[in-house]
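Student: coordinates only, sequence not included:
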């Protein structure tokens, strides 16, 4: 092993190649021992050698050599020509009238720019690419399940077809048996008729034979044969056999009847990812200002509604709130004015079971009895989703513009959450890793800022939180002591800019606040009575639907302040 290059050996002087390095020339980037410093200084007297201790190497700035004047260092910078220049360049007059800067200032400005860019890369760009990689991996992980669901749907549809075909074949064969029995009975009756005639003819023959053996004229004169009747042969019974005519079809016709797969679409969305940023920004992907919970939340406004029972509130803006009650009308209220702005009746006349507002500001509602999810655009109602074998229950809009729909099976034995992009279901959340149901009953649903999906499960008396991939993160079952010492009864649910999860507890007349990991933080009561629906505006003000003196009221509560 060469002691001069061994990682276990100390660094050696670049000149003598034996002594330990003690000094460094920042000008020439040469390592030196003390004995060789002098020799290096005179080796090239045209340079201004900056000799420093080895530990302080690169502490001295290395000015660039001038391209026009040999051995001159450039300590100035011509902004017009965008090049470093030396004192000789200035003296030459070639840069007369130009904006001349000290190169150290240009260096410092560029250094600050690089430091800012490096900070942005470290804090924003690099984490963003990590998040993108994680997102792609999550999508890859979802492939098996999503394509499995697709195959299962095709298999189930095929089984449905098989059942219908089997039923059809069974019915046709039963009809064949009925026809055969009718045919058989007709021919048997005809045979019995012929046999009777044969018996009559035989008896006629016997009688005639006996008469011919006698010589009694009087008997002959009285005897008449039935030969005229027998000459009239009986009608022949003809039965036309039924025949089966199978419907002719081409394979493409069968595919059209059965159903077909849409083509796989692979596209690149230029602005599909958002840059992670630590700066305050109105965009959804920005980091919110840090807010702290108030020790004493305060009620800001109170708005009476015309409902007998108020179940939902959802923010259209910081000033306008959509509501849903126990009738077939959804109402838009101005919170500041306390006035009704607009009313929309459901298309079917049924009571809506939940409402949400999309990213574009359109109202969405579920129609339990009609099995539909509908969207209101320019006050016109359009059917967005129609279910079969399932009943839509609750709905919320996600930060990506998708819809999350809670639904029941027809027999009410199953419940699941389905994520829809438009009218296309792209993810189903129903079971945990052990194959057990995640949810026991329908509740309300929302998406947290960290993309967790939060459901208030009334049957389980819990808030069930899964991640974006549908994996169970935690279940929150309330906190002890409760304000009214009653069991946790979760109703409306919402989240804020700090990823807190807020849940209305109608039994304990309060709102629970937990963090994104399910840890209890505190209660909000503010004189609440049977709180139900919840929503939060962009300033983290909480709106609660509750009953006050037998009147259905929306109250606006301030419960956080900017730190």
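Tutor: Perfect, I can see it now. Remember, it's a predicted structure, so these values are computed and weren't measured experimentally. Numbers count the residues shown, from 1 in each chain.
Student: C-alpha only now, for contacts and for neighbours.
Tutor: Will do.
Student: Point to the residue nearest the middle of the chain.
Tutor: The centre of the chain sits closest to residue 419, judged by CA atoms, centre = their mean, with a distance of 4.2 Å.
Student: and the longest helix for this protein?
Tutor: helix 126-212 (DSSP state H).
Student: for the longest strand belonging to the chain, which positions count as buried?
Tutor: The longest strand of the chain (DSSP state E) is strand 291-304. Across strand 291-304, burial judged by 16 or more other CA atoms under 10 Å covers 297, 299, 302, 303, 304.
Student: contact partners of the next helix or strand after the longest helix of the chain?
Tutor: Next along the chain after helix 126-212, taking DSSP states H and E as the criterion, comes helix 217-222. Residues outside helix 217-222 that contact it (CA atoms under 8 Å, 6 or more residues apart in numbering) are residue 211.
Student: Over to stretch 388-401?
Tutor: 284, 353-359, 365-369, 371-373, 403-410, 421, 442-447.
Student: cool, stretch 457-469 as well?
Tutor: 138, 142, 438-444, 451-456, 472-478, 487-491.
Student: to the chain's geometric centre, what's the distance from it?
Tutor: Here stretch 457-469 is found 16 Å from its chain centre; the criterion is CA atoms, centre = their mean, to the nearest Å.
Student: got the buried residues for that stretch?
Tutor: Buried-residue list, stretch 457-469, by 16+ other CA under 10 Å: 457, 458, 460, 461, 462, 463, 464, 465, 466, 467, 468, 469.
Student: for stretch 538-549, same thing?
Tutor: Quick answer for stretch 538-549 (16+ other CA under 10 Å): 540, 541, 542, 543, 544, 545, 546, 547.
Student: Need those in TSV (columns: secondary structure).
Tutor: Putting the buried residues of stretch 538-549 into TSV (DSSP: H, G, I helix; E, B strand; the rest coil) gives the following:
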residue	secondary structure
540	coil
541	strand
542	strand
543	strand
544	strand
545	strand
546	strand
547	strand
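Student: hold the first one in mind and look at this next one:
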């Protein structure tokens, strides 16, 4: 094979050393040693300059491996290789898509430049961010473990010499656990650093390719951006705690306390760009709610009395009309796959089991709105008093009311008044999350009903106020809520910190997440459900 088809551009004279110069008049590439030899030919005019300053495009055709006297001026897309004119006319590539090698070169370089730009500006900085996070956690590790060591010392000082051996043992436990913790983070850091090194190497190789017009080299380029786009899972190690119970001389070792083991949780990162993987046409003029039965099927309800079960191809699998013939206000799916719905008009909560509807809750003086099924097999229902002056959340187990969440510890109402919807979901940490559309905020309380936080939208949003409607949570304890008027979804962590938006939606309303953390969004005005991969 012609040496010019190799990965390094070589001198045209010696064909062994890398080129450094070119003679513009003679149209020849030269290495450092061959410059003087070339200039010794005084019969010609020469203009030797560094190769990187030579801007004239000179096609570097590869020599055909089967016909050594022919340049490969065409490229066979099916065979994925350059071919010469004899190869084309031989019939071996009949029916194959052939393109000009220079066009192929331009296309591949554009693709390569795009990958290079993505690696430099988007992928690699994310690795840098992850590496920085690990380093910060490692820096805090010494302080945290030092605090535990101090706690062990203080507890040991209260006791006397008979417990010194126990104190020493606990310190050893702490040191050993710290070593394991540090080793986990070090391993994770090394993995990230290794990938970063790979990316740097790929960037250098890509730059080398871009520096040549060698079609063979360029056409063999294979993008690894998809591989690098799949970021390593984050490692979240829960810091152990050292318990220090009251001294009991009869049970010194037990009462001194022990160090809990490391708890390692894999944190799945959010995708840089969410992917829309399916669109379901529901047929509703106004779509209100969507709930997952399985990851390939969803229940929906909208502007009529019929609730529909659809697959990802928009095929109607089942339909069900409300018992009263009224419009269902909201729907939920239990852990057993049964459907539950609220009926605003007759003030009921209804369970659908084996296609039979049973009314499980009949309210007096209150009107039910939105509902969610939770991990304990109970349901949470938001409701408003008939006079519109009170709002609350009620937990039901079957027909039994188990808990009411309405006021904080100073008897101030959590939720706004009036006949405005309050959408609801339970998080993995058992927090109860309500999207209060009238107050334009999320209200999150813990399992006992104590306020955790309120969220009123991202501070950068200055054009239009936060307009929350549907709300759901995922396996990573993220909180997702639709921002109806702003055509997007907000993603928060479990403590209410804003993480990012999901954009390009049309009046998103209800939403839910399946067991694989696929997001289903009901677009109110289009009547479509969109399936989105975001994690």
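Tutor: Now that the structure is in, tell me what you want to look at. The model shown is predicted, which means the values in this text are computed figures rather than measured ones.
Student: Any chance of JSON lines for the buried residues of stretch 457-469 of structure 1, columns distance to residue 192 of structure 1 and secondary structure?
Tutor: Shown next, in JSON lines, are these (distance: CA to CA, whole Å; DSSP: H, G, I helix; E, B strand; the rest coil):
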{"residue": "457", "distance to residue 192 of structure 1": "76", "secondary structure": "strand"}
{"residue": "458", "distance to residue 192 of structure 1": "76", "secondary structure": "coil"}
{"residue": "460", "distance to residue 192 of structure 1": "75", "secondary structure": "coil"}
{"residue": "461", "distance to residue 192 of structure 1": "78", "secondary structure": "coil"}
{"residue": "462", "distance to residue 192 of structure 1": "80", "secondary structure": "strand"}
{"residue": "463", "distance to residue 192 of structure 1": "81", "secondary structure": "strand"}
{"residue": "464", "distance to residue 192 of structure 1": "79", "secondary structure": "strand"}
{"residue": "465", "distance to residue 192 of structure 1": "81", "secondary structure": "strand"}
{"residue": "466", "distance to residue 192 of structure 1": "79", "secondary structure": "strand"}
{"residue": "467", "distance to residue 192 of structure 1": "81", "secondary structure": "coil"}
{"residue": "468", "distance to residue 192 of structure 1": "80", "secondary structure": "coil"}
{"residue": "469", "distance to residue 192 of structure 1": "78", "secondary structure": "coil"}
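Student: Just put those in a markdown table and tack on distance to residue 339 of structure 1.
Tutor: Formatted as a markdown table, those follow (distance: CA to CA, whole Å):
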| residue | distance to residue 339 of structure 1 |
| --- | --- |
| 457 | 33 |
| 458 | 32 |
| 460 | 38 |
| 461 | 35 |
| 462 | 35 |
| 463 | 33 |
| 464 | 36 |
| 465 | 36 |
| 466 | 38 |
| 467 | 39 |
| 468 | 38 |
| 469 | 41 |
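Student: I figured residue 425 of structure 1 hits residue 418, correct?
Tutor: Yes: in this structure, residue 425 of structure 1 is within contact of residue 418 by CA atoms under 8 Å, at 6.4 Å.
Student: In structure 2, what range does the longest strand of structure 1 match?
Tutor: Aligned using TM-score structural alignment, strand 291-304 of structure 1 spans residues 268-281 in structure 2.
Student: Could you do stretch 381-395 of structure 1 as well?
Tutor: Counting by TM-score structural alignment, stretch 381-395 of structure 1 corresponds to residues 357-371.
Student: quick one: what's aligned to residue 370 of structure 1 in structure 2?
Tutor: By TM-score structural alignment, residue 370 of structure 1 lines up with residue 346.
Student: again with residue 464 of structure 1
Tutor: Counting by TM-score structural alignment, the partner of residue 464 of structure 1 is residue 443.
Student: got it, and residue 481 of structure 1?
Tutor: Match for residue 481 of structure 1 (TM-score structural alignment): residue 460.
Student: And the helices in the stretch 251-400 of structure 1?
Tutor: 251-258 (DSSP state H, counting those that start in this stretch).
Student: Run through the strands of it in chain order.
Tutor: 291-304, 310-315, 320-325, 329-334, 339-345, 354-357, 363-367, 372-377, 380-386, 390-397 (DSSP state E, counting those that start in this stretch).
Student: Relative to residue 456 of structure 2, how far out is the aligned residue in structure 2 for residue 360 of structure 1?
Tutor: Under the alignment (TM-score structural alignment), residue 360 of structure 1 pairs with residue 336 of structure 2. Noted for residue 336 of structure 2: a distance of 34 Å to residue 456 of structure 2, by CA to CA, to the nearest Å.
Student: follow-up on the earlier one: save the buried residues of stretch 538-549 of structure 1 as TSV, and put in distance to residue 131 of structure 1 too.
Tutor: As requested, the buried residues of stretch 538-549 of structure 1 are arranged in TSV below (distance: CA to CA, whole Å):
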residue	distance to residue 131 of structure 1
540	26
541	30
542	30
543	33
544	35
545	37
546	40
547	44
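Student: Tell me the one among these nearest to residue 102 of structure 1.
Tutor: residue 540 (50.1 Å; CA to CA).
Student: any idea what that closest one aligns with in structure 2?
Tutor: Aligned partner of residue 540 of structure 1 by TM-score structural alignment: residue 517.
Student: wait, that match sits on residue 473?
Tutor: No: between residue 517 of structure 2 and residue 473 there is no contact under CA under 8 Å: 9.1 Å.
Student: Aligned to residue 517 of structure 1, what sits in structure 2?
Tutor: Residue 517 of structure 1 maps onto residue 495 in structure 2, by TM-score structural alignment.
Student: What is the burial count for its match?
Tutor: Neighbour count of residue 495 of structure 2, defined by other CA atoms under 10 Å: 15.
Student: what sits against it?
Tutor: 452, 453.
Student: again, 6 Å this time
Tutor: For residue 495 of structure 2, the contact set (CA atoms under 6 Å, 6 or more residues apart in numbering) is empty.
Student: and it, helix, strand or coil?
Tutor: coil.
Student: Please report how far it lies from residue 479 of structure 2.
Tutor: Distance from residue 495 of structure 2 to residue 479 of structure 2, counting by CA to CA: 9 Å.
Student: Where do the helices of structure 2 begin and end?
Tutor: 32-39, 85-89, 101-118, 124-158, 164-210, 215-219, 225-229, 252-256.
Student: so which of those is the most packed in?
Tutor: helix 215-219 (a mean of 22; mean count of other CA atoms under 10 Å).
Student: Residue range in structure 1 corresponding to that helix, please.
Tutor: Taking TM-score structural alignment, helix 215-219 of structure 2 hits no residues over in structure 1.
Student: Residue 169 of structure 1 maps to what in structure 2?
Tutor: In structure 2, residue 169 of structure 1 lands on no residue (TM-score structural alignment).
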